[in-house]
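1. Here you go, sequence then predicted model.
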Amino acid sequence: MACFFRRSVALQLSKVVGVSEDALIPLISAVPVSKKQTTSDLRVSVNSLLQRGAVPPDGDLQTQTQALANQIKRDAVVEEVVAGRGVIHFRLNRLILAQKLLEQLHSEPDGFGVKSDLLRHLQGGRTLVEFSSPNIAKKFHAGHLRSTIIGNFIANLKKALGKDVIRVNYLGDWGMQFGLLGAGFERFGSQEKLKTRPLEHLFEVRPYRDVCVFHLLSLSLVDLFSLGLQVYVQVNREVESDESVRSAAAEFYRRLVQREDQALELWRQFREITVDEYKRIYQRLGVDFDHYSGESFHDGQTQNVLEELKTKRLLKTTEKGTGVVDLSAMGDMSSYATLVRSDGTSLYITRDIAAALDRKQRFGFDEMIYVTDKSQSVHFQQLFHILSAMGHEWAERCHHVAFGLVQGMSTRRGEVVFLEDVLEEARSRMINNMRQSRTSKVLEEPELTAERVGISALIIQDFKGPLISDYKFDWDKVLQSQGDTGVFLQYTHARLCSLLRRHASESYSCRDVSPLTDSRSVSVLQHLLRYDEVLLQSANDLQPRHLVNFLMTLSHLVASAHRELPVKGSPAAAAQARLCLFSAVRSVLANGMRILGITPVDKM
């Protein structure tokens, strides 16, 4: 309903500047609530009016601001117009502010904010989001947590704003590492253990000159460091002196590429086992996917990609025999991407090109978003450049959302390797905190509540700053019940639910909101005016911190209101109006939390 107030201001402003209301609405913003208790509710920058050509440049900015403010008429909605420094402030009728906002939140809580005029241009169309994308035959590493929760947030946000969203998990399920894994399994593996404890068996270290070479070579550097740098150095020395290991791996991968039945069957086992394990963990995180894909699916399509690149004279052969695409602005090969090895095999980027073309044909997306860590930024720049050079204009609507690294994440058992260790740690620490808290309620499913609150804490910690930034992880800070944490956010929601349950037998309506003109209530209402702007900002830069900051401020404001505006013992009219306000805030908190990927809890 913030759009109602913007339109009311735009109506009065349009009469002065001669520009349509629709053109003015995006220029009008809500004033952030501050401790100084700013009296205005909405504002418009005169500079923004100048830039849009709504007013001609005419002398001193301040003089022009004052002149415009003097010409704008007051009405039943806009009670006061004040000229600030290059900004015109509008004070709304407090009774109408409360009435209009709470009416919509009471009648259509899920539509609040997302159906605003500000967001209308974002509605419709199809968005494909590729995220999580772990590697097959490895347990879900903690490093994939960021991609998973960031991608889930983006998909949730796009869906809330009216997009048709396709969630894709693009698995690392092809390449030489499967030659190493397959050869290693044929030497040391056990089908019985693969059935009873599959990923543990694929992950465990088997004897081979003190360590299992195929296992270690299939790990990331983070994993290797967790097993010890000394072992890593030793293994590399052993590999250098044992050509049979590399030969066996190359032979197994060759059998895979040639679709040899026995090799493919073993590979399928690795893939199915891993996907089943991942789905179980995704369920704990509240994440799902519409489509599980992978490099293997597109490996057979790379030849068509290479043929198209040759036809368009984009693929060139180097002296070393590799196939490359020139990315340089001057066409001098000062920058290029390698798409084919000298032996004719494709690379990761070749399969990514094939995947993008296949997705466009199959899903007809309007935009595609990749969520990976910032180390892959150059890869995606090259990918989008090549797609554009091939003549695909939709490449301009492909985006890479990059994120930084998490430092210092560990459990009581030591450094974290697996995501499941993180989830277990969050749950156990949260259960312990809840048992020690004097305000904790008796819960039917304490472990489920603890897990949801613990995951909320992980998500909020991750989303508080710019995604591109690295950050240091600290369990004590993450699970604090006070401050801007996921625990505090869940506690605020649960406390409002508790209040509404206690008064469930009392019927209340939002017809008489006259008791909500006090400063505490007005601050909450003013902040709610900003919700659609925050969603727009989040949609524009795909950063969750805007929504996190909004929800945290709302939680602090309603906590103060809850202390100072009691329901019990108040006159009936005041009690009803306050229940209406608290119910509205609970709805907005829940909606915002779900967009972030957080499941709200009703009791804590």
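-> It's in.
2. can we go C-alpha only for contacts and neighbour counts from here?
-> Noted.
3. Could you pull up the contacting residues of the closest residue to residue 532 other than its chain neighbours?
-> Distances taken as C-alpha to C-alpha, 6 or more residues apart in numbering place residue 113 nearest to residue 532, at 4.5 Å, with adjacent residues excluded. When contacts are counted by C-alpha atoms under 8 Å, 6 or more residues apart in numbering, residue 113 touches 1, 2, 531, 532, 535.
4. how deep is residue 38 tucked in, by neighbour count?
-> 13 (other C-alpha atoms under 10 Å).
5. what's the closest of the contacts of residue 113 to residue 129?
-> Relative to residue 129, the closest of those is residue 535; by C-alpha to C-alpha it sits at 18.0 Å.
6. Pretty sure the closest one sits against residue 548.
-> No - the pair residue 535 / residue 548 is not scored as a contact, 10.7 Å apart, by C-alpha atoms under 8 Å.
7. ranges for the strands of the stretch 251-400 of the chain?
-> Counting by DSSP state E, counting those that start in this stretch, the stretch 251-400 of the chain has these strands, from start to end: 291-294, 315-317, 323-326, 336-340, 367-373, 398-403.
8. nearest to residue 350, of the ones you listed?
-> Per C-alpha to C-alpha, nearest to residue 350 of the strands of the stretch 251-400 of the chain: strand 336-340, 5.4 Å.
9. try it against this one:
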Amino acid sequence: MACHFRRVIAEQVSRVLGLPLEKVVRSIRAIPVSKKGGSADFQCFVASVLADGPCNAKPHHQERAQELAGKLVCDSVISEIATGRGTVTFQIRRDLLAETVLRQVIKDGPRYGFNSELLSGLPRGKTIVEYSSPNIAKKFHVGHLRSTIIGNFIANLKQALGNEVVRINYLGDWGLQFGLLGVGFRRFGCEEKLQANPLQHLFEVYVKINAAAEQEENVQLSAQEFLRKLEEGEPQALSLWQNFRDLSIQEYIKVYKRLGVHFDDYSGESFYREKSEDVLRLLEQRGMLQITNKGTGVIDLSEGDLAAHATVVRSDGTSLYITRDLAAAADRMEKYNFDEMIYVTDKSQEIHFQHLFRILTLMGCKRAEGCRHVPFGLVQGMKTRRGNVVFLEDVLDEARSRMLHNMAMSKTTKELEDPSDTAEKLGLAALIVQDFKGQLLSDYHFDWDQALQSRGDTGVFLQYTHARLHSLQRMWDTGELNDFDAACLQDPPAVSILQHLLRYDEVIYKSVEGLQPKYLVNFLLGLGHLAAVAHRTLHVKGSPPHVAQARLLLFNCVRVVLASGMKLLGITPVIKM
């Protein structure tokens, strides 16, 4: 495994340079298959091992690389040492490569990569991930898809690394929109339609009352009055709101089940409507709360990096989104005593979270430095055959429908017990991989035809590769594949796969460092393409038994790592398609 080889190299380098082993380990990287040219397996970046920061090709770094290489020796693991542009390269003995990597995959199974020394220095603790967070009484908007799948990936990754993870769905279940909805339901609502299709009917009511508010001035005033009654706990208003909330959560759970997503805590802004009063009192006691001429309460943030004021209370005394967020953060610090809290929302809320974290710091909250916002861009061009899409269920239905059509048209489609369920898993894989291939912060254009291709860099390709490897294993299953001849895996396609598997712990490290899934996606796609090449050239059928056994083990190890990585992304691997 990479950690074994990396440690052997790091021990030599740290001994020669007199540096801590932990620091040297982080400077050593397995060389990507596309860049290695068959000459080396690992590089030690001299600049980063000698100082913090990336390697470069300055003359003194090249000289230091040559000097370091001259003091290192080949041994039972390293067969060749050379220098590059500010790096020292190490070639691993080929007879050890297959033996070590495959033995480690057999031993660790789905945990392969996570027991690496490279990851041992990462902080462990309690992590809160807040994601999805739809607005109650509204259908699950397609805009919440990114927050849901990104947050799920981050939670999966943190949990796999050994963190205690709390998954929170912080529902938008309070605020002026509920004043509007309350007024709207009294005017346009129908109890029968509400029970039959809750979110669709509430959406229709919301559209109608917003249209009325543009024509009638008193609608907005009535909405503010309804919100005031809610905040004062008026029973009739609260009962109506509670009904909307309960029905909405029931509908959301159905969508989350389709996405393979779960939460530990369904909290919401409503829970903090009273606690926000405590926050306002604390801000006032500390002399931070200022009242403007308009009667609003603001906090001056101009002494920090933010040349701005943050409004935390309306002139009528009702709370705002940021006020409730402050109360929620303070409450979670006390309830969970977390080490880090990650918020996953679109990039339009970046300033909101800058203000939130700054105010928490000014309030003296000890865990404020552990709060982090992961922003993401917008999806463009997501349409169904009926036109522009608004709701997530329509997207999931469209993905399933298109995959069922593609499966029916394909000559290679197997007979399936539940084609619709398989199509659902394939469609979701397509959505996730299409979304995760680039930087999260970037907007991207969604293309159905491209996303659903069975070849190329798609989620369907990953599923197809996994299913094919599973089929191969089932066809030639000879029991436990623990004994193999490593000499049978010296062909270039096999070596390329082994070299690629060496990098898995580095990919995990980069993924958690930036909380970016693209590194994992690109690794898995690369693994899939290498497996496809090997499948065409390294035949099992017709090969001598010891060769077939070794190749079967190689393909099985690829399948194990592929499945492990897909599950981190939130994809359920299929075994037949």
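-> That came through, no problem. As the structure is a computational prediction, the values presented were derived from the model and not from experiment.
10. ok, back up a step: dump the strands of the stretch 251-400 of the first structure into TSV; add distance to residue 244 of the first structure and mean neighbour count as well.
-> Formatted as TSV, the strands of the stretch 251-400 of the first structure follow (distance: least, C-alpha to C-alpha, whole Å; neighbours: other C-alpha atoms under 10 Å):
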stretch	distance to residue 244 of the first structure	mean neighbour count
strand 291-294	29	16
strand 315-317	31	17
strand 323-326	29	22
strand 336-340	26	20
strand 367-373	35	21
strand 398-403	39	20
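11. Take the ones you listed and lay them out in a markdown table including distance to residue 16 of the first structure.
-> A markdown table is the format used below for these (distance: least, C-alpha to C-alpha, whole Å):
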| stretch | distance to residue 16 of the first structure |
| --- | --- |
| strand 291-294 | 53 |
| strand 315-317 | 59 |
| strand 323-326 | 55 |
| strand 336-340 | 56 |
| strand 367-373 | 39 |
| strand 398-403 | 41 |
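12. So the residue nearest to residue 532 of the first structure lies in a strand, does it not?
-> No - applying DSSP: H, G, I helix; E, B strand; the rest coil, one finds residue 113 of the first structure to be coil, outside a strand.
13. Out of the strands of the stretch 251-400 of the first structure, which is closest to residue 161 of the first structure?
-> strand 367-373 (14.4 Å).
14. Where in the second structure does the closest one fall?
-> Using TM-score structural alignment, the residues of the second structure aligned to strand 367-373 of the first structure are 340-346.
15. Check the mean deviation of the matching stretch from the first structure.
-> Its aligned residues in the first structure lie a mean 0.4 Å from stretch 340-346 of the second structure after superposition (mean C-alpha distance after the TM-score superposition for the first structure).
16. List the contacts of that stretch.
-> By C-alpha under 8 Å, 6+ apart, stretch 340-346 of the second structure touches 126-132, 147, 150-151, 367, 370-378.
17. and residue 529 of the first structure, what is it in contact with?
-> So residue 529 of the first structure contacts 1, 2, 30 (C-alpha under 8 Å, 6+ apart).
18. The last one: what's its closest spatial neighbour, skipping adjacent residues?
-> Yep, that's residue 30 of the first structure we're talking about. residue 42 (4.4 Å).
19. do the same with the first one
-> Residue nearest to residue 1 of the first structure in three dimensions, not counting chain neighbours: residue 101, with 5.6 Å by C-alpha to C-alpha, 6+ apart.
20. So what's the gap between whichever strand or helix holds residue 67 of the second structure and the chain middle?
-> Under the criterion of DSSP states H and E, residue 67 of the second structure resides in helix 59-71. The chain centre lies 39 Å from the centre of helix 59-71 of the second structure; the measure is C-alpha atoms, centre = their mean, to the nearest Å.
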